[in-house]
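> Curious how this folds, go ahead:
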Amino acid sequence: MSIGVLFAVLAAAFLHALWNALIKLGTSKVGGMVILSIAEVPIGLAVVLWRPIPAAEVWPWVFAAGCTHFFYKLFLTYAYDRGDLSRVYPIARGAAPMVVALVGAVFLADRISPMQYAGIGVLGLGIALMARGVFTDGESRRLLPFALGSALATATYTMIDGLGARVSGDAVTYVGWVFVVDGMLFSSGMLAMRGWAVLPAAPRAWVVGGFASAASYGAYAISIWAMTIAPIAVVAALRETSILFAVLIGWLAFGERMTRGKAVAAGLIVAGVMLTRL
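The predicted structure is shown next:
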């Protein structure tokens, strides 16, 4: 991997942590996620506008991914309502690859190497330590089910996307349509559940939400581009440094408490994820 690709993947990791931080920044986490979702629709349309329409067998995968993204966003916003970025993000982001690895080994006939088994163990230890910190540091315990729910949804749409992109044969078009369906489902669903009052009135909220959506797509696009010119496993492992970026943003930008236990847990989660990816 060249130095240029290395820094590009690190930038993608930072962008992923950044858009999560921007959602956490707003007074209404759900409102910020709705704005992000609305902005996803034109971004997705810009990607697919000049590309062929997917075959009929692709659409069930697209809609399944969109529905799963709905729950991912819902759980994530509820978790951020109840906990710190530096606590929620590592749990939500770190537990997902562990679930994917275990489910893939059982149901998808994926082979797990000894290094990946070690990674699952390290990852589980890090998540347990991070979750334990909720009880010892006096934080709201209600963040845990939502953070873990977000991780489960992430693991689900990861497997759906992997299979759906294979059926499609065109990952770029597939992801573009997922953005469109995901954006429409979440924004319309939250408007139906909470009414128009869920939309923040302040122009600043729309600017921040739009920027978060662009950062979200940028993080994904850079990662996909890097995987075309560098080993996929290395890129996938390196982008998990987003966990460290999120912890640092929470600590330095939001003034969240940084304990030794939280720092050690975050380090273990990153190490475990990297081992499962390599």
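> Please count neighbours and contacts with C-alpha atoms only from this point.
OK.
> Please verify my assumption that Gln116 contacts Leu275.
Yes - taking contacts as Cα atoms under 8 Å, Gln116 lies within contact range of Leu275: 5.5 Å.
> how about the strands of the stretch 151-278 of the chain, start to end?
For the stretch 151-278 of the chain, applying DSSP state E, counting those that start in this stretch gives no strands.
> quick one: the helices in it?
Under the criterion DSSP state H, counting those that start in this stretch, helices of the stretch 151-278 of the chain are mapped to 171-194, 203-227, 232-238, 242-252, 260-277.
> Distance to Pro97 and mean neighbour count for those helices - can I get that in a markdown table?
Below are those laid out as a markdown table (distance: least, Cα to Cα, whole Å; neighbours: other Cα atoms under 10 Å):
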| stretch | distance to Pro97 | mean neighbour count |
| --- | --- | --- |
| helix 171-194 | 19 | 20 |
| helix 203-227 | 16 | 19 |
| helix 232-238 | 11 | 19 |
| helix 242-252 | 13 | 21 |
| helix 260-277 | 7 | 22 |
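> Please provide the structure for the following sequence as well, for comparison with the first:
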Amino acid sequence: MTAAGFCILLLSAFIHATWNYLSKKAGGGAAFIWLFTAIAAIVYAPMAIGVVLYEKPDFGIWQIVLIMASILAHLGFFLVLQKGYQKGDLSLVYPIARGTGPLITCLLAVVVFHEQLTLPAVIGILLIVVSILFFTGGIKRLTESGSLIPILYGLLIGAIIAAYTLLDKAAVSHFLVPPLLLDYCNTLGRFILLTPFAAKNWHQVRSEWKQHRIEAAGVGILNSLAYILALSVMVFAPVSHVAPIREVSILIGTVMGAVLLSEGFGHRRIIAALFMVSGVISVAIG
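Predicted coordinates for the structure are as follows:
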């Protein structure tokens, strides 16, 4: 991977952690998702049109199938993510989700894309597992009332992240779907699928706009920007490298949750985040 690609992924990681902080701060559900999706659809429409006119991408049956699968995976991600943030802290749900996501991605990439898993990668995987135990407070704390649900949400989100990462890697690198256009198709598909709900529950949308319009605008703009940057690097770099490097956002998101949202276990979770970042970097090197 080039130095430019590495720097782009670091920028993407910071932007990603920022929009997750805004999303957790808003604490909304499907109405909030529809609202920030509508904002993204408006903001990125001129750029998507420009890509279509300039690049003239050729869409066949496989491109359409991958885009539709990606839309459903991303929609599931946002719905489960918002629910997870309602059940647990940002500094718990976010790092577990972002840590297990590349872990599963790398393991599947070996099978799907025949990428190599070396000793540093295996060490990185072990570091990620250890860091998850730090985040959760150990196996003993898992048995405490209310502790298991947020962790399960984090793991489920991680599995969904792995699914859409592999789908989108295939779309942009093997079937040459332009990264910005792929993300915009996701945005547009999510908007269409959630519009019936928004129309039926318009009072919720109005409430979210009244209380969280700044957060919705921030998530709408930053979510797409972060992923477009990552997809652009994914065009030429192995997905088993891109996915882990992006997870520097784990440390950023954990600090945001512990400091800006005053969530508990701050020092322990920051230490765990350092373990996890070391793990994902080791996976990337491997």
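> And the TM-score between these chains?
Scored against TM-score structural alignment, normalised by the length of the first structure, the superposed chains reach a TM-score of 0.84; 275 aligned residues with a Cα RMSD of 3.1 Å.
> Dump the helices of the stretch 151-278 of the first structure into a markdown table; add distance to Ala39 of the first structure as well.
Below are these laid out as a markdown table (distance: least, Cα to Cα, whole Å):
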| stretch | distance to Ala39 of the first structure |
| --- | --- |
| helix 171-194 | 7 |
| helix 203-227 | 6 |
| helix 232-238 | 26 |
| helix 242-252 | 22 |
| helix 260-277 | 30 |
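> So for Leu108 of the first structure, which of those helices sits nearest?
Nearest to Leu108 of the first structure, of all those, is helix 260-277, at 16.0 Å by Cα to Cα.
> What about Glu208 of the second structure, how many residues nearby?
A count of nearby residues for Glu208 of the second structure, using other Cα atoms under 10 Å, gives 22.
> Touching, it and Gly28? I think so.
Yes - Glu208 of the second structure is within contact range of Gly28, at 7.3 Å (criterion: Cα under 8 Å).
> related to what we said a few turns ago, out of the helices of the stretch 151-278 of the first structure, which gets nearest to Ala128 of the first structure?
helix 260-277 (8.1 Å).
> Which neighbouring elements make contact with that closest one?
Secondary structure elements in contact with helix 260-277 of the first structure, counted by 3 or more Cα pairs under 8 Å, 6 or more residues apart in numbering; DSSP states H and E, are helix 85-107, helix 114-136, helix 232-238, helix 242-252.
> So which bit of the second structure is stretch 150-158 of the first structure matched to?
Aligned by TM-score structural alignment, stretch 150-158 of the first structure falls on residues 157-165 of the second structure.
> For the matching stretch, give me the average deviation versus the first structure.
Mean deviation of stretch 157-165 of the second structure relative to the first structure after superposition (mean Cα distance after the TM-score superposition for the first structure): 0.6 Å.
> residues making contact with that stretch?
With contact meaning Cα atoms under 8 Å, 6 or more residues apart in numbering, stretch 157-165 of the second structure is reached by 70, 73-74, 76-77, 80-81, 96-102, 104-105, 239, 243.
> and if you look at stretch 225-232 of the first structure?
Contacts for stretch 225-232 of the first structure (Cα under 8 Å, 6+ apart): 1, 5, 8-9, 235.
> List the contacts of Val122 of the first structure.
By Cα under 8 Å, 6+ apart, the contact set of Val122 of the first structure is 268-269, 271-272.
> before we move on, the earlier item: mind putting the helices and strands packed on helix 260-277 of the first structure into a markdown table with distance to Ala171 of the first structure?
Formatted as a markdown table, those follow (distance: least, Cα to Cα, whole Å):
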| stretch | distance to Ala171 of the first structure |
| --- | --- |
| helix 85-107 | 19 |
| helix 114-136 | 26 |
| helix 232-238 | 14 |
| helix 242-252 | 23 |
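> Now for Ala39 of the first structure: which residues touch it?
Here Ala39 of the first structure is in contact with 183, 209-210, 213 (Cα under 8 Å, 6+ apart).
> For the residues you listed, which ones persist in the second structure?
Retained in the second structure (both residues aligned by TM-score structural alignment, their matches' Cα atoms under 8 Å) from these: 209-210, 213.
> from those residues, which is closest to Ile43 of the first structure?
The shortest approach to Ile43 of the first structure among these belongs to Ser213, at 8.6 Å (Cα to Cα).
> any idea what Leu74 of the first structure aligns with in the second structure?
Per TM-score structural alignment, Leu74 of the first structure is aligned with Leu79.
> host element of its match?
Per DSSP states H and E, Leu79 of the second structure falls inside helix 61-87.
> Report the buried residues of that helix.
63, 66-67, 69-71, 73-78, 80-87 (16 or more other Cα atoms under 10 Å).
> That helix - contacts with which helices or strands?
In this structure, helix 61-87 of the second structure packs against helix 3-26, helix 30-43, helix 148-169, helix 179-200, with contacts taken as 3+ Cα pairs under 8 Å, 6+ apart.
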